[in-house]
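Asker: heads up, no residue letters with this:
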């Protein structure tokens, strides 16, 4: 693409971000507004225009997955060499490089977990704590370090910020624990993850020559999820920058949900004051969610009153209208789990892939009943935070075989080569009838097949390119999509999105959690609900059980965050619509809101009906209504433009792409003849 073609792919606000290449910039980006798109196009524009040398750009994210996604997008835009890393990964890389000359020797070993260190420190103090207490104390140690609070200052700082200590221990005891914890680390010759940043900060402060070398290497900075920056991370960022002002920050105060770890939105809200004259761009156009979902999200935030920040963004939906949000009240948690499983089964029959469905909850203890209900319904699922994708045995075996096949598959198309290789470890085109481990193994291998198809269609990758992509994803723990319902806590769901989302347990005591005390804590619980709502693209259901167990006391009440929003019992919206009625509603809403595209949408549906009849399959398996609506709105002119639309994978593109384009052009399509080709 030319620079103008690159920028033409953005809306006006995103383009304002991409065209601002020099000096400080603050981007307030609401959920689903394309912030990653805006900042990657900004970097690409800077490199293409010659304003940036890609090797001098450092993009900082908060998860390895997000960093991997950013690198992937930049590659797709033809921009290589840009460093996209987490704060810790970038700091560790610099620390390892400068340690031999600044300190001498090699960097101490990093302790993967604090538990054993905290347990020993607790034992020395005679605290006699259990596993749960160790976890809470480790979290308090982490908060103190990322907040730049020393053992000497802890009691005063904890009192000032309203922290109540941890595991039932007072501030003085926690302060002693912090001191002994450092002693234990030093005796073992290890450092923790926070030390990586602290030690680098110390080197940059003491060694001006090291600081100068870092600043000569990195001249332009982009920081994503800036509302989650801790004082320690901000201190490091300031040292990276020196006196320069070449920084772009992107964040959303309404998604601040990690205050308990030391994150603070203060740096985001204070940015225009710290960098006087810095422009502030608001991204408000929500391309992710339907108007029904966006309206609910805005209403939840609007009821925050004085606890809603002036920097908060009110979303404006860009997608066509669709089905209403569902609100369900169940007798108990088991009934809720069964009801959710039944609803997921219905969505699956309507063509919503299981990989595009998520169940989100406030605490991990809520997952057990949901897992049982899904298993009983024969619905595959994966628990986010469970075994990592790249740690699975079948995935490790497959990658080894794919590496070995790189040379032997010369001349063979990559998707076919991948299928041949994976067939040797048990993959087949059709899923097995068995459930459990057998089905999970097949789903893992199928996700590799889908990734191969996608890379071949979008990048023209060969087998070597696929292996390289897998190596990078493995390092970043950026797993391909696995065909199963995702179960995740609301915190773990941040940064993700699905076609259908079920928010369970939206009741007092769970949301807000009973442990949340004080106005600030309650405000953060409200933001947590907002994050959960904005994960949904189209289908959203909120529910709770009146009792914890069948026959138990039905004393639960819906969350206070939904007062004035939850429909009255018997209002007609509680139970939602039947599948066919919902489909008709989506069609009618689309026609009303998009009159210029309605005729093309009808023709596309007619074409799809003919295809479905000829191949004897349900219409939704050809292309879903939402995909046809996207086509009718975008009116793609070629296969490249068609391929970028959601729901058009490599297989669909190959099978139906030319026919779809012909329908868009207004041509008569002989479906029988096309399929005979």
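Answerer: Cool, got the structure. Bear in mind that the values here come from a model prediction, so they are computed numbers and not experimental data.

Asker: hey, let's count contacts and neighbours off CA atoms from now on
Answerer: Fine.

Asker: and the lengthiest helix in the chain, what does it pack onto?
Answerer: Taking DSSP state H as the criterion, the chain has its longest helix at helix 437-459. Helices and strands touching helix 437-459, by 3 or more CA pairs under 8 Å, 6 or more residues apart in numbering; DSSP states H and E, are helix 393-408, helix 414-423, helix 650-664.

Asker: residue 116 and residue 207: what is the separation?
Answerer: Going from residue 116 to residue 207 by CA to CA, to the nearest Å gives 33 Å.

Asker: scratch that, residue 538
Answerer: Here the criterion is CA to CA. By it, residue 538 lies 53 Å from residue 207.

Asker: who has more neighbours, the two?
Answerer: Counted by other CA atoms under 10 Å, residue 538 and residue 207 do not tie: residue 538 has more neighbours, with 24 against 11.

Asker: that one and residue 289 touch, don't they?
Answerer: Yes - contact status for residue 538 versus residue 289: in contact at 5.9 Å, counting by CA atoms under 8 Å.

Asker: can you give me the end-to-end distance of stretch 341-360?
Answerer: Using CA to CA, the end-to-end distance of stretch 341-360 comes to 13 Å.

Asker: for that stretch, the distance to its chain's centre please.
Answerer: How far stretch 341-360 lies from its chain's middle: 19 Å, per CA atoms, centre = their mean, to the nearest Å.

Asker: need the contact partners of it.
Answerer: If you take CA atoms under 8 Å, 6 or more residues apart in numbering as the criterion, stretch 341-360 is touched by 370, 373-374, 377, 379-380, 481-490, 493, 498-504, 532, 579, 620-621, 624.

Asker: check stretch 197-208 too.
Answerer: Stretch 197-208 has contacts (CA under 8 Å, 6+ apart) with 88, 91-92, 94-95, 102, 210-211, 232-233, 235-236, 239.

Asker: state the distance from residue 364 to residue 329.
Answerer: Applying CA to CA, the value for residue 364 to residue 329 is 21 Å.

Asker: could you pull out the strands for the stretch 101-250 of the chain?
Answerer: Assigned by DSSP state E, counting those that start in this stretch, the stretch 101-250 of the chain shows strands spanning 109-110, 190-191, 220-223, 247-251.

Asker: here comes the other one, which I'd like you to weigh against the first:
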């Protein structure tokens, strides 16, 4: 496609953003303004200008977004050219760099990625070695603090220097010991990926120069979500060329609690002098009524880039603010309204409805009511499949194959199932680890260590090490992962051992089904790859699965109403949206009122409003049960921003018409169905 043809398919503002190739560009993309379209058309335009695809690097925050960009790009340019453009998440890009160059920092390229529970285990180990009683010490808080320090590019010595309290000083000590243990185990946590790339770029200028030469054009999506580490890496990569385009919306910056720094997008023109700023304000998602409400809400925030969303989709239905008596009647109203709207508008399906809430605990009443009314729903954010104990155990077995230094994985699986290695053997491994500075797995395989064990335990240790040696060889060849993993888990005794781990037969069978489903997921992963993948590549893919990628899986194609937090809804859209519990201390959250961070709560409310395409209901209850006590509530101060000009105040009685005979018959049929299933 010719350059001019590409730009003709965009509106004037989009074309300006896509057609400015050189120098720094900030694209302020309001909700629903065609952000992904602009990004993909910009890359297509760059390619049409003769820029080699290998020189273009696009980074975003989710695998889903990266995949969607690549799919759309392949519709604009030849698929083989689209494949040569580097598109991925920040973390996947960093892993690519580290696999190649991490040896310069003293790690082995076969490092594994410690998940949250692995990190907790290492932190407990660190606390034990420093003599802290971790049972009474808030290690969860320390874990979060270490993450925040790493996102600010603080190494342990920096953390010690910035510690203002006794707690922070202790946390800084733990950080140092934690980091030492991770390095000994050749493991990285999620935040290390950014921190170590920063180290590589600053300590080894030749590595930075190589990547600057390779990637001469950078494009960053969701720039409002970047933290200090990501900002610094981008700044280092751009160098003097500064061919950098960032796309984002400061009005949707809702992740400060994860380290996101809104000043990165607000201060872009200062950070990159001479930057061109393009505002995308035409919304292609929502009606004018919904956008008027959104503009009023976000307009009350002072610290922002000025934008005004508008739409050609017509006025549509007014936004409704619905007051109910209590939480129960709020849920009843939503269920009845869904049924009524489906009856009145046959084109609507259950999957067109979303119920959003500020905090997860608010879903309980909604779930009970929807079940009772026989309305199918899916709850986003329940227990994640890959966090189930039996799946984490299976993953630990595989991680040890890739990285024999991973003590945390070994400790997890050594007694899962029981194999005759008592606690005494585990304690000996820990002692040997400290004394000999050898990985526990290496010690376990040594004859000298096995002599200290009972004959039964020594035989178990020998067999365990032999099976690992056999399969390490098999996994050296890429491909056939699902088959090899099944055989390995059988031979190592895990699959048949599930019955010994979970004594209840039904529970053990359910866990086995979940492991089988895990194998199926691996098969599907293999089918999606262009070349036979390695076990290392699969584990990397698994570690980089973002929350939003899991949300995508959970909100698939099943026809059901979606229940989710507002945070989880970002990036999604629905024809009909209900936002519940619009009450003081719930939305905005009481913590935000105490800490003075109401601006982010207001942005979160703006995100909730802009998920709706046609119908938006904002609900508040006069009283709500909290912590077992029914209390009177006050309306959210955010509702006061919505005057009668932009929202209609009403009640369930005014919105729900009397049920027809058919609907009454259906309701009775549902009741009988429930009674019959309970017998």
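Answerer: Done, it's in. Computed from a predicted structure; not experimentally measured.

Asker: TM-score for these two?
Answerer: Superposed pair, TM-score by TM-score structural alignment, normalised by the length of the first structure: 0.67. Supporting alignment: 502 aligned residues with a CA RMSD of 3.7 Å.

Asker: circling back: redo the strands of the stretch 101-250 of the first structure as CSV? Include mean neighbour count.
Answerer: Below are these laid out as CSV (neighbours: other CA atoms under 10 Å):
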stretch, mean neighbour count
strand 109-110, 13
strand 190-191, 18
strand 220-223, 24
strand 247-251, 24
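
Asker: want to throw the ones you listed into TSV with distance to residue 339 of the first structure?
Answerer: Formatted as TSV, these follow (distance: least, CA to CA, whole Å):
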stretch	distance to residue 339 of the first structure
strand 109-110	46
strand 190-191	48
strand 220-223	41
strand 247-251	36
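
Asker: nearest to residue 614 of the first structure, of those?
Answerer: Within those, the stretch nearest residue 614 of the first structure is strand 247-251; the backing value is 49.5 Å (CA to CA).

Asker: who are the packing partners of the longest strand along the second structure?
Answerer: Counting by DSSP state E, the longest strand found in the second structure is strand 612-626. Using 3+ CA pairs under 8 Å, 6+ apart as the contact test, the elements touching strand 612-626 of the second structure are helix 288-299, strand 319-326, helix 327-344, strand 574-579, strand 629-632.

Asker: dump these to TSV, plus mean neighbour count and distance to residue 482 of the second structure.
Answerer: Listed next are those as TSV, based on neighbours: other CA atoms under 10 Å; distance: least, CA to CA, whole Å:
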stretch	mean neighbour count	distance to residue 482 of the second structure
helix 288-299	22	48
strand 319-326	20	50
helix 327-344	18	42
strand 574-579	22	37
strand 629-632	11	51
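
Asker: can you add distance to residue 80 of the second structure and give the ones you listed back as JSON lines?
Answerer: Listed next are these as JSON lines, based on distance: least, CA to CA, whole Å:
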{"stretch": "helix 288-299", "distance to residue 80 of the second structure": "40"}
{"stretch": "strand 319-326", "distance to residue 80 of the second structure": "46"}
{"stretch": "helix 327-344", "distance to residue 80 of the second structure": "44"}
{"stretch": "strand 574-579", "distance to residue 80 of the second structure": "34"}
{"stretch": "strand 629-632", "distance to residue 80 of the second structure": "61"}
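
Asker: residue 599 of the second structure is nearest to which of the ones you listed?
Answerer: Taking CA to CA, helix 288-299 is the member of those nearest to residue 599 of the second structure, at 9.0 Å.

Asker: relative orientation of the closest one and strand 612-626 in degrees?
Answerer: 60 degrees (axes from the mean of the first three to the mean of the last three CA atoms, to 10 degrees).

Asker: which residues of the first structure does helix 288-299 of the second structure align to?
Answerer: The counterpart of helix 288-299 of the second structure in the first structure, using TM-score structural alignment, spans residues 291-302.

Asker: quick one: contacts of the matching stretch?
Answerer: Contacts to stretch 291-302 of the first structure, defined as CA under 8 Å, 6+ apart, come from residues 254, 286, 308, 314-325, 526-527, 530, 533-534, 536-538, 540, 561-562, 565.

Asker: just the buried ones from those?
Answerer: 254, 286, 308, 314-325, 526-527, 530, 533-534, 536-538, 540, 561-562 (16 or more other CA atoms under 10 Å).

Asker: if we can go back for a sec, how far is the longest strand of the second structure from where the chain is centred?
Answerer: With CA atoms, centre = their mean as the basis, strand 612-626 of the second structure stands 26 Å off its chain's centre.

Asker: buried residues, that strand. List them.
Answerer: Neighbour counts over strand 612-626 of the second structure (16+ other CA under 10 Å) mark 612-624 as buried.

Asker: cool, and stretch 655-664 of the first structure?
Answerer: 656, 657, 659, 660, 661, 663, 664.

Asker: equivalent analysis for stretch 61-76 of the first structure, please.
Answerer: Applying 16+ other CA under 10 Å to stretch 61-76 of the first structure flags 61-75 as buried.

Asker: contacts for it next, please.
Answerer: 36, 40-41, 44, 60, 80, 82-87, 223-225, 459, 472-473, 476-478.

Asker: so of those, which ones are in strands?
Answerer: The strands, defined by DSSP E, take in 60, 83, 84, 85, 86, 223 from these.

Asker: residues touching the third one, list them.
Answerer: Translated: residue 84 of the first structure. 58, 59, 60, 61, 67, 68, 70, 71.

Asker: run the last query once more with 10 Å
Answerer: When contacts are counted by CA atoms under 10 Å, 6 or more residues apart in numbering, residue 84 of the first structure is found next to 57-61, 64, 66-72, 74, 90, 222-223.

Asker: done for today, thanks.
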